[in-house]
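# here's a sequence, model it:
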Amino acid sequence: MQCRAACGACCIAPSIARPFYGMPEGKPAGVSCVHLSEDYRCQLFGDPRRPALCERFQAEHEVCGDNRSEALAKLSELEVLSLPD
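This next block holds a predicted model:
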């Protein structure tokens, strides 16, 4: 699956625990990354400062659904399910 244009769900829903360029405290779940543009595109795409987590993310229907709303819901649910007990 190709990444959906104007989505940005993967830059909003998940948390990033480690500090990275522009977000020295990491990124909480549900908060837009500071590098997400107004048209929901990653401004660090292809940049070595992009977090490894983001670099490894692969758009798949099971995670991204059929539209942006589904992607946000599915990624948010995965975030909750992956929380430590």
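
# when you work out contacts or count neighbours from here on, use the C-alpha atoms and nothing else.
Noted.

# I'd like to know which elements the helix ranked longest in the chain is packed against.
Ranked by residue count under DSSP state H, the longest helix found in the chain is helix 68-81. Helices and strands touching helix 68-81, as assessed by 3 or more CA pairs under 8 Å, 6 or more residues apart in numbering; DSSP states H and E, comprise helix 61-64.

# any idea how far the helix it packs on is from the chain center?
Distance of helix 61-64 from the chain centroid (CA atoms, centre = their mean, to the nearest Å) equals 13 Å.

# who are the packing partners of that helix?
Applying 3+ CA pairs under 8 Å, 6+ apart, we find helix 61-64 packed against helix 68-81.

# residues contacting the helix it packs on, please?
Identification of contacts with helix 68-81 by CA atoms under 8 Å, 6 or more residues apart in numbering yields 4, 7-10, 12-15, 29-30, 63-65.

# second chain to compare with the first, below:
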Amino acid sequence: MNCRLGCGACCIAPSISSPIPGMPEGKKAGQRCVQLDKNNLCKLFGDPSRPAVCLQFKACEDVCGSSNAEAMWRITQLEALT
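Take a look at the predicted model:
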């Protein structure tokens, strides 16, 4: 599956414990990443400073569902389970 441009759920719903440029302590679950632009696109996409956890994320229907809202719900639920 290809990532839905403008979704941003993977940059908002999960916590990220590793440093992110502009967020040296990472981010909490539900907190919008500072590297997510107004169109919900990653400003670090393709940049070597992008966190490894972000590089490793691959969009798939099991996680992202069939809509942006479903992706946010599913990733939030997965975060709550971990």
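
# can you give me the TM-score here?
TM-score of the superposed chains, computed with TM-score structural alignment, normalised by the length of structure 2, equals 0.97; 82 aligned residues with a CA RMSD of 0.7 Å.

# rewinding a little: would you mind putting the contacts of helix 68-81 of structure 1 into a markdown table with neighbour count, distance to Leu75 of structure 1 and secondary structure alongside?
Below are these laid out as a markdown table (neighbours: other CA atoms under 10 Å; distance: CA to CA, whole Å; DSSP: H, G, I helix; E, B strand; the rest coil):
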| residue | neighbour count | distance to Leu75 of structure 1 | secondary structure |
| --- | --- | --- | --- |
| Arg4 | 16 | 14 | coil |
| Cys7 | 18 | 12 | coil |
| Gly8 | 22 | 11 | coil |
| Ala9 | 25 | 7 | helix |
| Cys10 | 25 | 7 | helix |
| Ile12 | 21 | 9 | coil |
| Ala13 | 25 | 6 | coil |
| Pro14 | 24 | 7 | coil |
| Ser15 | 19 | 10 | coil |
| Ala29 | 18 | 10 | coil |
| Gly30 | 17 | 10 | coil |
| Val63 | 18 | 6 | helix |
| Cys64 | 23 | 7 | helix |
| Gly65 | 16 | 10 | coil |
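
# so where in structure 2 does the longest helix of structure 1 end up aligned?
Using TM-score structural alignment, the residues of structure 2 aligned to helix 68-81 of structure 1 are 68-81.

# mind listing what's buried along that stretch?
Neighbour counts using 16 or more other CA atoms under 10 Å place 68, 71-76 of stretch 68-81 of structure 2 among the buried residues.

# stretch 17-32 of structure 1 too?
By neighbour count on 16+ other CA under 10 Å, the buried set for stretch 17-32 of structure 1 is 26-27, 29-30, 32.
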